[in-house]
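Visitor: Give me a model of this one.
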Amino acid sequence: MKSIHDLQLNGRRVLLRADFNVPMNERGEITDDIRIRTVLPTIEHILAHQGKLVICSHMGRPKGQPVAEFSLAPVAAHLQSLIGRPVRLAPDCVGDAVQEIVAAMAPGEVVMLENLRFHKAETANDPDFSAQLAGLADVYINDAFAVSHRAHASVVGVAERVADKAAGLLLQAEIDYFHKAMDTPVRPLVALVGGAKVSSKLAALENMLTKVDRMIIGGAMANTFLKSQGIDVGSSKVEEDLLESAARLIDKAREKGVKIFLPVDFVVADAFSAEATVKNVTVQDVPPTWMALDIGPASTILFKEALQDAKTIVWNGPMGAFEIDAFARGTMALCQAVASSHALSITGGGDSNAAVKKAGEERNITYMSTGGGAFLELMEGKSLPGIEALS
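Guide: Below is the predicted model:
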C-alpha cells in the first residue's frame, strides 16, 4: 500500500475520501470537529504540493436521497475557517455540473462534493457511480479509516478505477499503530474489552487469544461470561445463546495460558436510571431483580493491577454505563490507569474514545482510533476492503 508521500500531486486532481460524518445540533452547528481536524495534515500536504483538492464524504443516513439536514454545507464552511482558504461546495457529488466545477479548478483550490449517500449507488458500490467519481480524479487518497470496512463506491469502487492511489496520513497512522500493537507488540500485551454485547466482539476475542498475554473483560458483556461459569447475575443483560461460546473461550484461554480477568464485584441498580437505587455487591450477590451497570471497586483494583506492568494496551469498550455518573466510576478509573501507564495505549473508537474524553485523558493516550467498526474488524483478524483496494 502506497503512502501519499509516494505520489506526485502537483497540478493533479486529488480525490480525497474523508469521514466528515460529524455530530451537529438542531441548529445545524458542528458540536465536535475532531473528524475534520484529524484529516487536516493530509489536506495541508495536498495543498502544499499544489494538488487540486476534491473532497468527498458522507453525512448521516439520508437513505439514498437528498435531505437538507444531512448536507455537507456546514462542514465545508467549517473546513474553510480551519484552512484559511475558500472551500466550494458542489451541488452534488456526480453529474455534469460537478465535472465542470472540477475541470475549472486551479492548483491549490478546494472543492467539497455534496453528501455521497444522497445516492443509493454509494452504499451499493454501483460500478457506474464509482466510474463517475473516479472520473473526477487523477489521484485517489483514502483517509477515511472509519469507513474502510465498508465496500462502498467511494471506498472500493473508485480505488479500483484510479491507477495512482494511496493512504492518507490518518489512515496510514491507524494501520501503523494497530500493527505495532497487535503484530509486533512490546509485551506484556493486555486487551481491555468492554461494551454491551459478546455477539459483536466474540470473533475479536477469539482472534486476540492468539496474540495477547492477558485479557480483561468488563461491561455488560462480562455478565454472559460470568453466567457461563454458573454465576447468577440477576436481571443483568445476558446473551443466553452465547453462554456455551463464552465458556469455550474461557477454556481456550486457559489452554493457551492467557489469563482472563472478569469482574469480582458490581455496582448494581434496581433500574437503568440516574435516579435508581444503587449499591455495591460481589458478583455472587446480585439481587434477582437488580442489574449490574458498572464494575465495583474491587474489580477496579483487580483490573488496574492487571494493567500495571503492561507495555502495550489495546482498549475497546467501556466497563459500564458511563454516560450516567452513578455508573461511570469503573470506566473513569481505568481511563486514568491506562493514561498514567508507560504502555503504548490504543483505544478503539466509539464509546472508548468518548469515555477517555469524559475523563479528560485524551492527551495521555498514545493513539485514539477514529473507527470503531473498522478497528473491531482488524481485531477480528479481517482485512478491510478499503485497505485491500489500495493494494
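
Visitor: contacts and neighbour counts: CA atoms only from here.
Guide: Noted.

Visitor: List the buried residues for the helix or strand harbouring residue 180?
Guide: Using DSSP states H and E, residue 180 sits within helix 169-182. Residues 169, 170, 171, 172, 173, 174, 175, 177, 178, 181, 182 are the ones in helix 169-182 that count as buried (16 or more other C-alpha atoms under 10 Å).

Visitor: That one: how far from the chain's middle?
Guide: 13 Å (C-alpha atoms, centre = their mean, to the nearest Å).

Visitor: Mind listing residues that contact it?
Guide: 3-4, 38-39, 41-42, 142-145, 189, 211-212, 312-314, 344, 346, 367, 369 (C-alpha atoms under 8 Å, 6 or more residues apart in numbering).

Visitor: taking these one by one, which sit in strands?
Guide: 142, 189, 312, 313, 314, 344, 346, 367 (DSSP state E).

Visitor: between these, which is closest to residue 260?
Guide: residue 189 (12.6 Å; C-alpha to C-alpha).

Visitor: Okay, the nearest residue to that closest one once chain neighbours are set aside and residue 70: tell me how far apart.
Guide: In space, and not counting its chain neighbours, residue 189 is closest to residue 312: 4.7 Å by C-alpha to C-alpha, 6 or more residues apart in numbering. Look at residue 312 and residue 70: by C-alpha to C-alpha, to the nearest Å, they are 39 Å apart.

Visitor: Neighbour count: those two, which is higher?
Guide: Neighbour count, other C-alpha atoms under 10 Å: between residue 312 and residue 70, residue 312 has more, with 24 against 20.

Visitor: mind listing what the more buried one touches?
Guide: Residue 312 sits next to 181, 185, 186, 187, 188, 189, 190, 343, 344, 345 when contact means C-alpha under 8 Å, 6+ apart.

Visitor: Now, of the residues you listed, which are buried?
Guide: Buried among the contacts of residue 312 (16+ other C-alpha under 10 Å): 181, 185, 188, 189, 190, 343, 344, 345.

Visitor: Which two among these are spaced furthest apart?
Guide: So, these by C-alpha to C-alpha: farthest apart are 188 and 345, at 12.1 Å.

Visitor: Which residues in stretch 284-295 does the neighbour count mark as buried?
Guide: 286, 287, 290, 291, 292, 293, 294, 295.

Visitor: Show the contacting residues for the fifth one.
Guide: Read that as residue 292. Residue 292 touches 220, 233, 236, 237, 266, 267, 268, 269, 286, counting by C-alpha under 8 Å, 6+ apart.

Visitor: wait, the last one sits on residue 231?
Guide: The reference is to residue 286. No - counting by C-alpha atoms under 8 Å, residue 286 does not reach residue 231; the two are 9.5 Å apart.

Visitor: what about residue 68, how many neighbours?
Guide: 9.

Visitor: swap that for residue 201, sorry
Guide: Neighbour number of residue 201 under other C-alpha under 10 Å is 21.

Visitor: Please generate a structure for the following sequence too, so the two can be compared:
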Amino acid sequence: MSHFGRPKGEIIETGKNGRLNPVVKPLEELLGTPVQKIDTVIGAEAEEAASNLGKGEVLLLENTRFDIGETKNDKTLAEGMGKMADYFVMDAFGTAHRAHSSTAGVTEFMEESAAGFLLDKELKYLQGAVDAPVKPMMAIVGGAKVSTKIPVIESLLEKCDTILVGGGMIFTFYRALGYETGGSLVEEDIIDLAASLLKKAEEKGVKIVLPTDVVVADKFDNDANSAIAKVNEMSGDWMGLDIGPESIALFKEEIEKCNTIVWNGPMGVFEMSNFAEGTNSVAQMLAEATERGAITIVGGGDSVAAINQAGLGDKVSHISTGGGASLELLEGKTLPGVAALSDV
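Guide: Below you'll find the model as predicted:
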C-alpha cells in the first residue's frame, strides 16, 4: 500500500494525486510477478481479495490518502488495513516522519512490524551520522532560507566540527555580520537569530564557513548580466545567485579535511545553468571525498536533484529518499513511522 500525492480524501482518477493504476506495470516488472490492484483501501472487497491471495501473489490497495482518515492516523482505517495481513514492512522513509494510519497506526493491528531494506539503509547512514559520526564531521547547508533550516543547524552544532553555508540563506548571515547584500534575498526577521547561531557556533568551537565571494546578477534570469563580487563589496540592486570561484576553492579545502559529510541544500540557483557551478562543484567534491573513503550523505529534494543532475548520484555513499524525514532525523527527532515498529 502507498499514498500518491495529496488528494486530501478526494478520489481523483488520474494525475499526480490520483489512483495507483500507473504503478501496477512498473511494480510487476520489478517483482517479476502479476500485481492485482483494487480500487479500495479497506473493507469487504479488500479483505476478500487479500484472503484469496496465493503464495507469491501481490495485492495493491488504492491510494491510502483517498481516505480522509489516513493523515489523521485514524484507528478505524488502521485496523481495516491490519485485517488484511499478519506482518507489516515499513519501507517508506520519505513518510516515516508522519504519524499516519499506513505508517504508524497500522502497526498496532499487526503481529509483527519491521523496517524494509531501504528504511534500514536510511537509518544506518543518517542515524549513524547523528549518533556516531566518523570525525571530523561536516555539514553543508544550503537553500534559499535560513528559517527552514534553523532546527537542523542548531542540532548540527552539537555534532559537527565544520558547517559550510551556501545558497540564498548566506545573505541573511551577511546582514547579521553587517554587510550590504544588494538585491539578494534576506529574511529580515531572522537576522538576529542568524547572528545568535554564529555566536553559538563560536562558543561551541564549531567552524562556520561562509562564502567569500558570490556570483551576482542584475535580474533573476539565466540570461542575466552577471559578475563576481566579494561579499564585502555588494551594492546596488544586483542579487547573489551562486557562490563564487574563490568560495568553491575554500569549500574544497574544507571538505578534504572531513570524514563524514552531510549535504542538504544547493549552493545557488542550480536550476539555471549559469548559476549552477557552485552546486555542481560541491557535488563533484563529495564524489571525490567518497572515493578517498569518506562517508557522504545527500538529503533533501534540491540536493538530490542537483547531484543527479551532475550525474554523480552513484558516486556518494548514500542519497536519502526523505526530505522532511532526513531533516527531522538529523535534528535528533524520533520518527513516528520508525518508533511504531516492533523490529528495527
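
Visitor: on that earlier part again, which position in the second structure aligns with the residue nearest to residue 189 of the first structure?
Guide: Matched to the second structure by TM-score structural alignment, residue 312 of the first structure sits across from residue 260.

Visitor: three-state assignment of residue 99 of the first structure?
Guide: Following DSSP: H, G, I helix; E, B strand; the rest coil, the label given to residue 99 of the first structure is helix.

Visitor: residues in contact with it?
Guide: residue 136.

Visitor: re earlier: relative to the second structure, which residues correspond to the helix holding residue 180 of the first structure?
Guide: The aligned range for helix 169-182 of the first structure is 117-130, by TM-score structural alignment.

Visitor: That stretch vs the first structure, mean deviation?
Guide: Here stretch 117-130 of the second structure, set against the first structure after superposition, deviates by a mean of 1.1 Å using mean C-alpha distance after the TM-score superposition for the first structure.

Visitor: just the strands in the second structure please.
Guide: 35-37, 58-60, 87-90, 112-115, 137-141, 162-165, 207-209, 213-217, 226-230, 239-243, 260-264, 295-298, 318-319.

Visitor: returning to that earlier point: from the contacts of residue 312 of the first structure, which is closest to residue 282 of the first structure?
Guide: Residue 282 of the first structure has its nearest neighbour among the contacts of residue 312 of the first structure in residue 190, at 24.3 Å by C-alpha to C-alpha.

Visitor: Please report how far the closest one lies from residue 310 of the first structure.
Guide: Applying C-alpha to C-alpha to residue 190 of the first structure and residue 310 of the first structure gives a distance of 6 Å.

Visitor: what does residue 143 of the first structure give?
Guide: 31 Å.

Visitor: Between those two, point out the one with more neighbours.
Guide: Neighbours per residue (other C-alpha under 10 Å) separate residue 143 of the first structure from residue 310, with residue 143 holding more: 28 against 22.

Visitor: so who does the alignment partner in the second structure of the more buried one touch?
Guide: By TM-score structural alignment, residue 143 of the first structure lines up with residue 91 in the second structure. The contact partners of residue 91 of the second structure, by C-alpha under 8 Å, 6+ apart, come to 115, 116, 117, 118, 119.

Visitor: And the residue located most distally from the centre of the first structure, how close does it get to residue 136 of the first structure?
Guide: Residue farthest from the centre of the first structure, counting by C-alpha atoms, centre = their mean, is residue 104 at 36.0 Å. With the distance defined as C-alpha to C-alpha, residue 104 of the first structure ends up 12 Å from residue 136 of the first structure.

Visitor: Do me a favour and get the end-to-end distance for stretch 6-23 of the second structure?
Guide: First-to-last residue span, stretch 6-23 of the second structure, C-alpha to C-alpha: 16 Å.

Visitor: again, but for stretch 74-90 of the second structure
Guide: Start-to-end span of stretch 74-90 of the second structure (C-alpha to C-alpha) is 18 Å.

Visitor: just stretch 99-110 of the first structure next, same as before
Guide: Across stretch 99-110 of the first structure, first to last residue, C-alpha to C-alpha, it's 14 Å.

Visitor: what does it correspond to over in the second structure?
Guide: Counting by TM-score structural alignment, stretch 99-110 of the first structure corresponds to 47-58 in the second structure.

Visitor: Over to stretch 218-229 of the first structure?
Guide: Against the second structure, stretch 218-229 of the first structure falls on residues 166-177 (TM-score structural alignment).

Visitor: so how far is residue 10 of the second structure from residue 20 of the second structure?
Guide: 14 Å.

Visitor: will you turn the buried residues of helix 169-182 of the first structure into TSV that also has distance to residue 321 of the first structure?
Guide: Shown next, in TSV, are the buried residues of helix 169-182 of the first structure (distance: C-alpha to C-alpha, whole Å):
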residue	distance to residue 321 of the first structure
169	34
170	30
171	30
172	32
173	30
174	27
175	29
177	28
178	26
181	27
182	27
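
Visitor: Farthest pair within the residues you listed?
Guide: 169 and 182 (20.0 Å).

Visitor: which residues of the stretch 51-200 of the first structure fall in helices?
Guide: 73-83, 96-103, 120-123, 127-134, 169-182 (DSSP state H, counting those that start in this stretch).

Visitor: What is the burial count for residue 358 of the first structure?
Guide: 16.

Visitor: so what corresponds to it in the second structure?
Guide: Using TM-score structural alignment, residue 358 of the first structure lines up with residue 309 in the second structure.

Visitor: what does residue 387 of the first structure give?
Guide: Counting by TM-score structural alignment, residue 387 of the first structure corresponds to residue 338 in the second structure.

Visitor: who's in contact with residue 151 of the second structure?
Guide: Taking C-alpha under 8 Å, 6+ apart as the test, what residue 151 of the second structure contacts is residue 331.

Visitor: hang on, the earlier thing: against residue 139 of the second structure, how distant is the match of residue 312 of the first structure?
Guide: Distance from residue 260 of the second structure to residue 139 of the second structure, by C-alpha to C-alpha: 8 Å.

Visitor: try residue 150 of the second structure
Guide: Residue 150 of the second structure is 13 Å from residue 139 of the second structure, by C-alpha to C-alpha.

Visitor: Looking only at neighbour counts, state which of those two leads.
Guide: Neighbours per residue (other C-alpha under 10 Å) separate residue 150 of the second structure from residue 139, with residue 139 holding more: 25 against 16.
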